[in-house]
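# this one's sequence-less:
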């Protein structure tokens, strides 16, 4: 009886080891496919099975990213928003009083159209907002009608996930962006 329990126990352990090895292999496949950039993983036929498996697994409760210890990468990072255009800075809302949990989903910049130090007061724009046809919201200064702050939606990243992979020879990390859109 003890012998039978030992055999069953070792079989169960062997099954766990295989599962762990399979998970590591899958994690390394995901890492290699995610790091593929030209073409992306969608353009590499052998990447479809591991990435489709990942996308399906993400929908299940208790999901955790498959890892690749050999590749030095765990779970990926995620940044939904791209950088704001030059001259714009990330912000939470459409004015200094508007805070939200959108994760700096807007871009803003200050605009001063006053010429030669000239300032106009009491203009009909005082404290008003207007939205341009391209979706930029202008909030006019309450004390100076020729200066205003502009806000617009922050661009979304086409590839919001990333892995940072360290080159062991140079000790430099490279960031590889990817998307899980099919």
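Alright, I've got the coordinates. None of the values given here were measured: they were computed from a predicted structure.

# use CA for all of it now, contacts and neighbours both
Noted.

# Not including adjacent chain positions, what is the nearest residue to the residue sitting nearest the centre point of the chain?
Residue closest to the average C-alpha location in the chain (CA atoms, centre = their mean): residue 79, at 1.9 Å. Counting by CA to CA, 6 or more residues apart in numbering, residue 160 is the residue found nearest to residue 79 once chain neighbours are left out, at 5.1 Å.

# Tally up the residues packed near residue 81, please.
Using other CA atoms under 10 Å, residue 81 is surrounded by 19 other residues.

# take a look at this one as well, against the first:
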């Protein structure tokens, strides 16, 4: 809740200092309303009655051709970013599932770990494979078949969108949000 308060204060200071003393959040530009609501963390925008209309309007506008994200110029944050997937665990790298007949790369939806199964006896059998894992053997120059690439599905983020909003010292803080109803 503290981070939300900081964003509200920053937006209020930037948006309403030249406004009348009776300025309200409803008087903010649509871009600032969206930013303010997206930055709401606990509760998220879903639980803030003020936020439902501007975010619902945003979701409807996104479906129309030529959509431009509403910007809150006073907050100096620009358009949001989007990252659909969580980071891969330590010791793994991001991998792509192959899609289509010609093998073009799809989404970065895999976490890949390369292991030497000859040095890790508990990984020698497919019986130890977890649900969702894919194991590919790679035959190197020695033809032992000891190297395997184990792919696990990369977790999707519940909140894939984010705004990087500068705080009062200019350091950007990341606020994650979703646009699910």
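Nice, I can see it. On a predicted model such as this, the values are computed, not experimentally measured, just so you know.

# Overlay them and tell me the TM-score.
Aligned and superposed, the two chains score 0.71 in TM-score terms (TM-score structural alignment, normalised by the length of the second structure); 148 aligned residues with a CA RMSD of 2.9 Å.

# right, and the helix or strand after the longest helix along the second structure?
Looking across the second structure with DSSP state H, the single longest helix is helix 2-16. Sequence-wise, the next helix or strand downstream of helix 2-16 of the second structure (DSSP states H and E) is helix 30-38.

# chain center to that following helix: distance?
Mean C-alpha position of helix 30-38 of the second structure versus that of the full chain (CA atoms, centre = their mean, to the nearest Å) differs by 18 Å.

# Over in the first structure, find the residue span that helix aligns onto.
Structural correspondence for helix 30-38 of the second structure: residues 26-34 of the first structure, per TM-score structural alignment.

# in the matching stretch, what's buried?
Under the neighbour-count criterion of 16 or more other CA atoms under 10 Å, stretch 26-34 of the first structure has 26-31, 33-34 buried.

# now swap in stretch 134-154 of the second structure and tell me
Quick answer for stretch 134-154 of the second structure (16+ other CA under 10 Å): 134-135, 137, 146-154.

# now stretch 73-83 of the first structure
73-76, 81.

# Contacts made by that stretch with the rest, please.
Residues outside stretch 73-83 of the first structure that contact it (CA atoms under 8 Å, 6 or more residues apart in numbering) are 31, 65-68, 90, 105, 154-157, 160-165.

# Among these, which ones are in strands?
90, 161-165 (DSSP state E).

# Output these in TSV; the columns should cover neighbour count and distance to residue 115 of the first structure.
Formatted as TSV, these follow (neighbours: other CA atoms under 10 Å; distance: CA to CA, whole Å):
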residue	neighbour count	distance to residue 115 of the first structure
90	21	27
161	19	45
162	20	45
163	21	48
164	18	47
165	18	50
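
# all helices of the first structure, in order?
Counting by DSSP H, the helices of the first structure are 2-35, 48-58.

# Kindly reformat the ones you listed as CSV and extend each row with distance to residue 113 of the first structure.
Below are the helices of the first structure laid out as CSV (distance: least, CA to CA, whole Å):
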stretch, distance to residue 113 of the first structure
helix 2-35, 46
helix 48-58, 49
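
# Of all those, which one is nearest residue 129 of the first structure?
Judged by CA to CA, the one of those that comes nearest to residue 129 of the first structure is helix 48-58, at 41.8 Å.

# What span of the second structure is that closest one aligned with?
Alignment note (TM-score structural alignment): helix 48-58 of the first structure is matched to residues 52-62 of the second structure.

# Quick one: average offset of the matching stretch versus the first structure, please.
For stretch 52-62 of the second structure, the mean distance to aligned residues of the first structure following superposition is 0.5 Å (mean CA distance after the TM-score superposition for the first structure).

# which residues touch that stretch?
Under CA under 8 Å, 6+ apart, the answer for stretch 52-62 of the second structure is 30, 33-34, 37, 45-46, 67-69, 179.

# Next one: residue 3 of the first structure from residue 9 of the first structure, what distance?
The gap separating residue 3 of the first structure from residue 9 of the first structure is 10 Å, by CA to CA, to the nearest Å.

# Look at the two and report which has more neighbours.
Neighbours per residue (other CA under 10 Å) separate residue 3 of the first structure from residue 9, with residue 9 holding more: 12 against 8.

# one step back: make sure the residue nearest to residue 79 of the first structure is actually in contact with residue 177.
Yes: the pair residue 160 of the first structure / residue 177 is scored as a contact, 6.6 Å apart, by CA atoms under 8 Å.

# Comparing the two, which shows the higher neighbour count?
Ranked by neighbour count (other CA under 10 Å), residue 160 of the first structure and residue 177 place residue 177 first, with 22 against 17.

# who are the neighbours in contact with that one?
Neighbouring residues of residue 177 of the first structure by CA under 8 Å, 6+ apart: 34-35, 159-163.

# ok, the nearest residue to it once chain neighbours are set aside to residue 174 of the first structure distance?
Leaving aside its chain neighbours, residue 177 of the first structure sits nearest to residue 162 (4.2 Å; criterion: CA to CA, 6+ apart). Using CA to CA, residue 162 of the first structure is found at 10 Å from residue 174 of the first structure.
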